[in-house]
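K.L.:
what would the 3D arrangement of this be:
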Amino acid sequence: MMPSLFIAHGAPSLALEENVYTEFLQKLGQELPKPKAIVLFSAHWESTTQLVSSVANYETIYDFGGFQPELYQIKYPAQGQAETTAEVERLFTEAGIPVQTDDVRGLDHGAWVVLRLLYPDADIPVIALSVNRYLTGEQQYQVGQALASLREQDILVIGSGGTVHNLRRLNWESDGVDPWASEFDNWLHDKLVSWDTESLFSYDKLAPSAQAAVPTPEHFVPLLLAMGAGDQNKRASLLFKAYQYGNLSLSCWKFE
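P.N.:
Predicted structure coming up:
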C-alpha cells in the first residue's frame, strides 16, 4: 500500500539548492513505488471550503517575492487527472465534507518545489487540494482520513507545509538550531510515533513553544491531513529532520 507523506517545503529557494534535504527528497522519489497519481494538500492554498483541482495542465505559480531571479524561470508542467479528481470529490462527499472543484489555479510553491525534487520529469498526474486553517485538529485528521482508500489505489497523498514555520523569527545567518524549535519538534515526534491524536489535536495548548513554532496553523495542518490518510495502520516514522535559518524545520514523515 502506498504511504502518505508529510513533507516540509521550506523556503522557495529550496528549489535552487543542493543540500542534504534536497538530496533526500530526490532519493525518496526514486525509492517510492511510482504512484498512479499524487494528491497534495498545500499550505499555500487556503479556503474555507475544501477545494479540489480539476485543472488539466497546471501553470507554475510564483507566490513569493524577493528571491533569486532564476527561481521565477522554473517551470513544473504537471498535468491533472479527471478520474482522480472525481474520486477525491466522491470520497469527500461520502464523508460529509463539503467540496468544490477548481479548474483555474496553478501549482503554488508549496506544491511544485516538493514535486520537482521528488519527480523532476513531471510525469505523474497531480491533484492539488486546499487547506482550511479554521478546522479543529480532529476535523483536519478526518479530512485526511476520508482519502485513506486512495493509498490502496496506488495514489500518493502528500501534505506540504512545515512543523516549525515562523518567518518573523528566522535567523538567515544561523548555522545552529534554536532550542525552542527543537523542543517543539521533539514533543511532536513523541506524539506522532505513539499516534497520540488526543494530544496532537491540542498541540497549541500542550506542546512546548507551540506559539513560537506555529504562529499561524496553515503550515502545520498538512501534517494532520497526511496523518489522517494513514489512519488504517497508525504507523508513523520520521524519515528526515533538519533546520535552516535557526528554526525553519525541514522534516519528512511517513504514515503507513
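K.L.:
for the rest of this, base every contact and every neighbour count on C-alpha atoms.
P.N.:
Will do.
K.L.:
in contact with the residue lying closest to residue 56 once chain neighbours are set aside, which residues?
P.N.:
Leaving aside its sequence neighbours, residue 56 sits nearest to residue 80 (C-alpha to C-alpha, 6 or more residues apart in numbering; 4.7 Å). Shown in contact with residue 80 (C-alpha atoms under 8 Å, 6 or more residues apart in numbering): 53, 54, 55, 56, 57, 58, 125, 126, 127.
K.L.:
here is the second sequence; please produce its structure so I can put it next to the first one:
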Amino acid sequence: MSTLPTYFLSHGGGPWPFMMDQVGDRYGKLDASLRDIPCQIGVTPKAVLVITAHWEGRDFMLSASPKPPMIYDYGGFPPHTYEVQYPAPGSPELAAQVQQLLEAGGHRAVLDPQRGYDHGTFSAMYPVYPKADVPIVQLSLKYGLDPQTHVEVGRLLAPLRDQGVLIIGSGLSYHNLRAFNAQGAAASHAFDQWLQQTMALPPAQRTAQLLEWERAPAARMAHPREEHLLPLMVVLGAAETDTASMPYHEDAFMGALAVSSFRFG
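P.N.:
Have a look, this model is predicted:
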C-alpha cells in the first residue's frame, strides 16, 4: 500500500449529515468533499486515526474500545439526532500501537476503553465511510494546546501512513461560536486567506509560520480558543514535507464565513 495522505477537515456543525432534510444545500459542498476522500486515496485504509477537537486530556488519550459508544456532544438539535448510531468498530490494536509510538517519543499516552465517538468524529466520518465498515481510533488533544507539542506528536505518527492508516484531524478552520454568522465574516476571511498562504509555503517555512498562528490576521477572533485548529498541527506534522492542497473551501459557510479543509500528500 502506498503512503496515505493526511487531512485536516473542517467538520461542520453538530450532527449535520443526519439532518440533510432540514439543512438543504447548506452542507452540500462539504458533503461532496468528504464523500470524495475514498476516491482521492484510491484504497480502503486498514483504519482511521481521528485527532478530534472535542477531546482533551492531561496526557494524550486514545479510544481503545472495540465497539465505541456514541457521544452526543451538542444541544438544540432535533430529537432523532440523539439516537444516531455510527457503528464503526474501534481498533484496540491501533490504539496500543499509537500509544507506543507516542511514548517512545517522550509523550505519555493513555488508553481509554470507554470513550465513544463524538460528533467531530462521527459527523465527519459518516459521509466518508457511510457503511461504518472501517475501524476508527480517536486521539485527543493535550491540555495547554501547545502547537509545538502537537506537531511533534504528528511527526511520531508519520510511520502509520505507510501501514494503511488514514490520519484525519477533525476541527474547523474558523471556530468562534459567538460570531458564527455575518459578524465573523471579516475575521474568518482574513484568517482563511492566511491559512491558504501558509499552506503554500515551503515545508520548513510552513511549519514555522503555523506554529506562530497567533500572529495571523484576526487569529484570536477566528479562534478565541484554539482546540479546533490544533488537529491541523498534528496532521501537518505527520506529513511535514508533503505538498498541501485544499479539497474543500467555502466563502459563505453559514451565510458569511470562510472555511477550508487541507490535505497533505
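K.L.:
TM-score for the pair, please.
P.N.:
Overlay of the two chains. TM-score (TM-score structural alignment, normalised by the length of structure 1): 0.92; 251 aligned residues with a C-alpha RMSD of 1.7 Å.
K.L.:
so which residues of structure 2 form helices?
P.N.:
For structure 2, the helices defined by DSSP state H cover 20-23, 28-35, 37-41, 92-104, 119-128, 147-157, 185-199, 203-211, 219-222, 230-237.
K.L.:
so how far is residue 205 of structure 1 from the most centrally placed residue in structure 1?
P.N.:
Nearest to the mean C-alpha position of structure 1, by C-alpha atoms, centre = their mean, lies residue 160 at 1.4 Å. Look at residue 160 of structure 1 and residue 205 of structure 1: by C-alpha to C-alpha, to the nearest Å, they are 23 Å apart.
K.L.:
would you turn the contacts of residue 80 of structure 1 into JSON lines with distance to residue 165 of structure 1?
P.N.:
Listed next are the contacts of residue 80 of structure 1 as JSON lines, based on distance: C-alpha to C-alpha, whole Å:
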{"residue": "53", "distance to residue 165 of structure 1": "26"}
{"residue": "54", "distance to residue 165 of structure 1": "29"}
{"residue": "55", "distance to residue 165 of structure 1": "29"}
{"residue": "56", "distance to residue 165 of structure 1": "32"}
{"residue": "57", "distance to residue 165 of structure 1": "30"}
{"residue": "58", "distance to residue 165 of structure 1": "27"}
{"residue": "125", "distance to residue 165 of structure 1": "28"}
{"residue": "126", "distance to residue 165 of structure 1": "25"}
{"residue": "127", "distance to residue 165 of structure 1": "24"}
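K.L.:
just the ones of the residues you listed in strands?
P.N.:
Of the contacts of residue 80 of structure 1, the ones assigned to strands by DSSP state E are 53, 126, 127.
K.L.:
could I get those residues as TSV with neighbour count?
P.N.:
Listed next are these as TSV, based on neighbours: other C-alpha atoms under 10 Å:
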residue	neighbour count
53	29
126	29
127	26
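K.L.:
aligned partner of residue 59 of structure 2 in structure 1?
P.N.:
If you follow residue 59 of structure 2 across to structure 1 using TM-score structural alignment, you land on residue 49.
K.L.:
quick one: that match and residue 133 of structure 1, what's the gap?
P.N.:
Noted for residue 49 of structure 1: a distance of 11 Å to residue 133 of structure 1, by C-alpha to C-alpha.
K.L.:
so those two - more neighbours on which side?
P.N.:
Higher neighbour count among residue 49 of structure 1 and residue 133: residue 133, with 19 against 13, using other C-alpha atoms under 10 Å.
K.L.:
correct me, but the more buried one touches residue 215?
P.N.:
No. Under the criterion of C-alpha atoms under 8 Å, residue 133 of structure 1 is not in contact with residue 215, lying 11.9 Å apart.
K.L.:
check the offset of stretch 69-89 of structure 1 from the chain's centre.
P.N.:
15 Å (C-alpha atoms, centre = their mean, to the nearest Å).
K.L.:
against structure 2, where does that stretch fall?
P.N.:
The aligned range for stretch 69-89 of structure 1 is 79-99, by TM-score structural alignment.
K.L.:
what residues sit buried inside that stretch?
P.N.:
81, 86-92, 94-96, 98-99 (16 or more other C-alpha atoms under 10 Å).
K.L.:
in a markdown table, list those along with distance to residue 238 of structure 2.
P.N.:
A markdown table is the format used below for those (distance: C-alpha to C-alpha, whole Å):
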| residue | distance to residue 238 of structure 2 |
| --- | --- |
| 81 | 33 |
| 86 | 27 |
| 87 | 27 |
| 88 | 24 |
| 89 | 24 |
| 90 | 21 |
| 91 | 20 |
| 92 | 21 |
| 94 | 16 |
| 95 | 17 |
| 96 | 18 |
| 98 | 13 |
| 99 | 15 |
